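Build me a model from this:
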Amino acid sequence: MENHTTRPHHVAVVGSGPSGFYAAAALLDASDSDSGPDVRVDMYDRLATPWGLVRAGVAPDHPKIKSVSSQYDKTAAREGFRFFGHVCLGEGPTDVTRDELLERYDAIIYAVGSQTERRLGIPGEDLPGSIASVDFVGWYNGHPDYVDLAPPLDTERAVVIGAGNVALDVARMLLLPEADLRATDTADHALDALVDSGVRETVICGRRGPREAAFTTTELRELNDIEGLAVVADPDQVPADIADDDTLPKATRRNLELLRGFAENDDSGQAKHRMEFRFYRSPVEIRGDGRVEEIVLGINRLETGDDGRTRAVDTGERETLTTGLVLRAVGYRGLALPGVPFDDDTGTVPHTEGRIDGDEHAHEYVVGWIKRGPSGIIGTNKKDANETVRHLLADLAERTPLATEPDHHDAIETWLRDRCPDLVDQEGWAAIDAHERGRGEPDGRPRIKVVDREELLKLSRPTSG
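Reported below is the predicted structural model:
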């Protein structure tokens, strides 16, 4: 077998969110080691901007979480890394196809995340005013796909379906004081709409109980620091002794203590805004004449099955809430990739520790949510990516690099620029980044995002005009 060190291996990472960047960093770390293979990493994204959910998913009032992007900047600055934005993987006339990548790369890592919502499957789900959290989050974070969403904020009450951090994020964003909003990188179109919003109350509905809720302690605790916000819960749903069970994980007990505090300190009569946690509730129907006007909730009880899992069981009782806005935050879901196997039940790609199943996919791998489903926090993706990269490197050690021409690295970029003349490279993204940060600086904001695709492309060519 030929000496693997004479020609570098080329790996394409499709998706530039946390899992993609952690995979790229792991590959480059291996390449820098004395015993590792020589690896070049090209990262692709369909947007002109990188960072995935760190840019378009993390709530704007959580800048510390967003600061992880500085790690990704360091990875992008490393030798052997290239970013190619505004490039779609697909089968359309302007898309880059899977086969074209397989012809040019020794391996492909798909890091495309979970790009759509899980459906409720109830009548009225598609009425105007019933909005998936993935869309609403993209709207206030300036994702170009959701700029024109225009959620109806002319209602006093919004109902949020779900009991995880995303549900908490969207409920909180609706109630933040103007001063708090204006200190963030909330997209300007959403910032103006949220400041002028008529929403005064959000009701967060979880189908199971407070013990089963998936909020993190940090997110619950910070609600106490929001000026003018009363956070309440039903004392019967969060009884005084709820956190006394020593068999519960410490994090769960801390959450229950916070929720019990909300149940004991209902000062909503003095507050400008109100957030209510309502457990044991499942959406049954959304009603309205041309738009959302009310939601019917089924009241549940909990039962433990033979497998030890706690399930919500409909009691047949119903409760109706008047609302003009329902936000569906019951989970994200992956989308199938052309030519790549897909499990429709889980919304993930079938794999074995990151290697995509099937002999015909021997050069293809997955990381992140498209690998394991939408679970964990940003840091979870690092361990996940390291597992996949470990197997990928073992496979590369058994392969002769695909490229035989010494200029293969340059030939890829030449092909790509011809194929996708509007691509945005790392220099182009740096120009966008500098522009956005510069716009935000006078007002003390982290950045003011550009959300128009044509403007993003124009900014990515700073020397063109």
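
make it CA atoms for all contacts and neighbour counts henceforth
OK.

Quick one: residues contacting the residue most central in space within the chain.
With the centre of the chain defined as its mean C-alpha position, the nearest residue by CA atoms, centre = their mean is Leu53, 3.9 Å away. Applying CA atoms under 8 Å, 6 or more residues apart in numbering to Leu53 gives the contacts 17-18.

Another for comparison:
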Amino acid sequence: MPHVVTRSCCADASCTFACPVNCIHPTPDEPDFGTAEMLYIDPVSCVDCGACVRACPVGAIVPHTKLGEHELPFLEINAAFHNPPRSYPPQAPVPAVVDIRSRAETLRVAVVGAGPAAMYAADELLKQADVEVSVLDRLPTPYGLVRAGVAPDHPDTRSVTRVFGQVEAQRGFSYHLGVEVGSDLGIDEVLAHHHAVIVATGASRDRSLGIPGEDLPGSETATDVVAWYNGHPDHAHRDIDLSADRAVVVGNGNVALDVARILATDPERLAGTDIADPALDRLRASRVREVVVLGRRGPAQAAFTVPELVSLVSRDDIDVVVDDPGGLAMPDDADLVTRQKIEALRAVPAPRGEGRRRVVLRFCASPVALEGDGRVERLQVVRNRLEPTPDGGVRAVADGEPEPLETSLVLRSVGYRSIPVAGVPFDEQRAVVPNLEGRVLDGPDGGHVRGLYAAGWIKRGPSGFIGTNKSCSLETVNHLLEDFLGGRLPAPTGSARAFDRLVTERFPDAIDLAGWRRIERAERENGAAAGRVARRFTDRADLRVAAAAPRRQRRSLIR
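You can find the predicted model right below:
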């Protein structure tokens, strides 16, 4: 097999369009693209040309001769998708993009949010001539969950920021960072200075468990912990209690595995990464030796992906223990991904010795209450049995009495919700902006709100991966361009210069593209001085100073 897609696949499909023999699937036009856990190279039709390697933004494609030992399972994972063989056209169809050159007018678009969906939308817009894109975000740094959500021991996944850097370098691009739209700056004011506004603010709020004791100190969200170790300025100095030998994560998606892996990792293994200094210091003093990951249903229904599971079980410094009352039975109707998950779990090696850090994957278990005298001391957990549902799925039903699990830290990771932006229609039940293929609607059954669009998780809900936002954003941008070409967008009443003045008046500390580049450069320089990839600024004040400071001052900001 000449080339193999590995764990860090972002699924943005750049490789599928670069491949001259259409051997990488699923492609964006195929029905399983939106649900696939990664992309897969057909070992039979691959001609070993290397075009996919050059196109991949995260370095996920590797010649089979250069796979590391921990990457070897991806040989079989890639091949299994194409077995039995499937028939494909000679070339993957390249998505059509609306051409607006016939309009002799500069199109101005504001994008609210600066995560992957926002950056991909800006990229698609700036491929046109005479387009200006202003990207606004409430944080003083861009990239959303790529910066604040990807684990520091997965730098390959973060390398997609190289693509975002190329977007920033395009003519017509600008930043207004540290600017919260919907509070001091209304969405109507933004729209008055642009032809259109794309809302791409993601899904930043965790769902609750709805059980007694959830508000006790020591009950946290997994995403807050992720933000903590990634230096998010709202979370970097949180007091995360790591004083007990056990932590519990409720939920078993990729974020849950990330948090469990980081808490179980020897801190010195993280010392060369860009993990936030306060988190690294706390992890060095941590007493946590076991992280229990609870899933209310069985392994076949687990939310984590095969690549992230393989990444965890291949670690030689962490023991993985599988606790499944069903004995890892393979369902009769198991699809490819389910088979791969269960086979990977069956292949988990036995614990390698006393005193080693370990992650326990406990299936068919639900939390029913958190207890403690003033803070979390234990979690009551009940075993579940699985019962079939009329739609062919299974549901978890409590089976027996709750049992205590001693811990001082419980992290919930059971899903995410978008939060509304003032002035933008919002569906509270689905926690998305009501839209039709990206065109924002005035309520679930309303008409299109002129000039208003959505992309990313706030458009479709928290699904997919980093690269999934590329095709999502392209769909939205194409509709926006169609509306501009058809004269259906309101003309701005204020100029671009007037908008800059308005933002500066409301947000004197707003950071522009030059300021962001100074921050980025300073973090790398400070990291290099300490033998690390980067050292992140974790305070807004330091970020503002770094954005404005000359070189010598920037190097002295992190001590």
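
Residue in structure 2 paired with the residue nearest to the centre of structure 1?
Residue mapping for Leu53 of structure 1 onto structure 2 gives Leu145, with TM-score structural alignment as the criterion.

Next, work out how far apart that match and Ser204 of structure 2 are.
Distance from Leu145 of structure 2 to Ser204 of structure 2, counting by CA to CA, to the nearest Å: 9 Å.

if I line the two up, what does Gly261 of structure 1 land on in structure 2?
Following TM-score structural alignment, the counterpart assigned to Gly261 of structure 1 within structure 2 is Ala347.

for Tyr105 of structure 1, same thing?
Alignment of Tyr105 of structure 1 against structure 2 is given by TM-score structural alignment, with His194 as its counterpart.

Which residue numbers in structure 1 does stretch 62-76 of structure 2 align to?
Aligned using TM-score structural alignment, stretch 62-76 of structure 2 spans no residues in structure 1.

Could you tell me how many residues sit around the match of Gly261 of structure 1?
The number of residues packed around Ala347 of structure 2, counting by other CA atoms under 10 Å, is 10.

Need the nearest residue in space to Gly305 of structure 1, chain neighbours excluded.
For Gly305 of structure 1, the nearest residue in space outside its immediate sequence neighbours is Arg311; the separation is 7.3 Å by CA to CA, 6 or more residues apart in numbering.

Also Ser130 of structure 1?
Excluding its sequence neighbours, the residue lying closest to Ser130 of structure 1 (CA to CA, 6+ apart) is Val326, at 4.7 Å.

The longest strand anywhere in structure 2 maps to which residues in structure 1?
Selection of the longest strand in structure 2 by residue count, based on DSSP state E, yields strand 378-388. Equivalent residues of strand 378-388 of structure 2 are located at 294-304 in structure 1, counting by TM-score structural alignment.

Let me know the helix or strand that the residue lying farthest from the centre of structure 2 is in.
Distance from the C-alpha centroid of structure 2 peaks at Ala104, with 38.0 Å (CA atoms, centre = their mean). Assessed by DSSP states H and E, Ala104 of structure 2 sits outside every helix and strand.

quick one, what contacts it?
When the contact criterion is CA under 8 Å, 6+ apart, Ala104 of structure 2 has no partners at all.

Would you mind measuring from it to Arg297 of structure 2?
Distance, Ala104 of structure 2 to Arg297 of structure 2, using CA to CA: 57 Å.

how far apart are the helix or strand containing Val449 of structure 2 and its match in structure 1?
Using DSSP H and E, Val449 of structure 2 falls within strand 448-454. Averaged over the aligned pairs, strand 448-454 of structure 2 sits 2.0 Å from structure 1 after superposition, using mean CA distance after the TM-score superposition for structure 1.

so the very next helix or strand once past that strand aligns onto which residues of structure 1?
Beyond strand 448-454 of structure 2 on the C-terminal side, the first helix or strand identified by DSSP H and E is helix 457-460. Under the alignment (TM-score structural alignment), helix 457-460 of structure 2 falls on residues 369-372 in structure 1.

got the contact list for that stretch?
The set of residues that contact stretch 369-372 of structure 1 without belonging to it, under CA under 8 Å, 6+ apart, is 110-114, 334, 347-351, 354, 375.

redo that, cut-off 7 Å
111-114, 334, 348-349, 354, 375 (CA atoms under 7 Å, 6 or more residues apart in numbering).

which among the residues you listed gets closest to Ile299 of structure 1?
Of all these, Ile299 of structure 1 sits closest to Ser375, with 26.6 Å by CA to CA.

Number of residues surrounding the nearest residue to that closest one once chain neighbours are set aside?
Leaving aside its sequence neighbours, Ser375 of structure 1 sits nearest to Trp369 (CA to CA, 6+ apart; 7.0 Å). Burial of Trp369 of structure 1 is recorded as 24 neighbouring residues (other CA under 10 Å).

start and end residues in structure 2 for the helix or strand where Ser70 of structure 1 lies, please.
Ser70 of structure 1 is part of helix 69-76 when elements are defined by DSSP H and E. Residue correspondence for helix 69-76 of structure 1 in structure 2, counting by TM-score structural alignment: residues 161-168.

sorry, back to before: residues in contact with the helix or strand encompassing the residue nearest to Gly305 of structure 1?
In this structure, Arg311 of structure 1 is located in strand 310-322 according to DSSP H and E. Residues outside strand 310-322 of structure 1 that contact it (CA under 7 Å, 6+ apart) are 207-208, 293-304.
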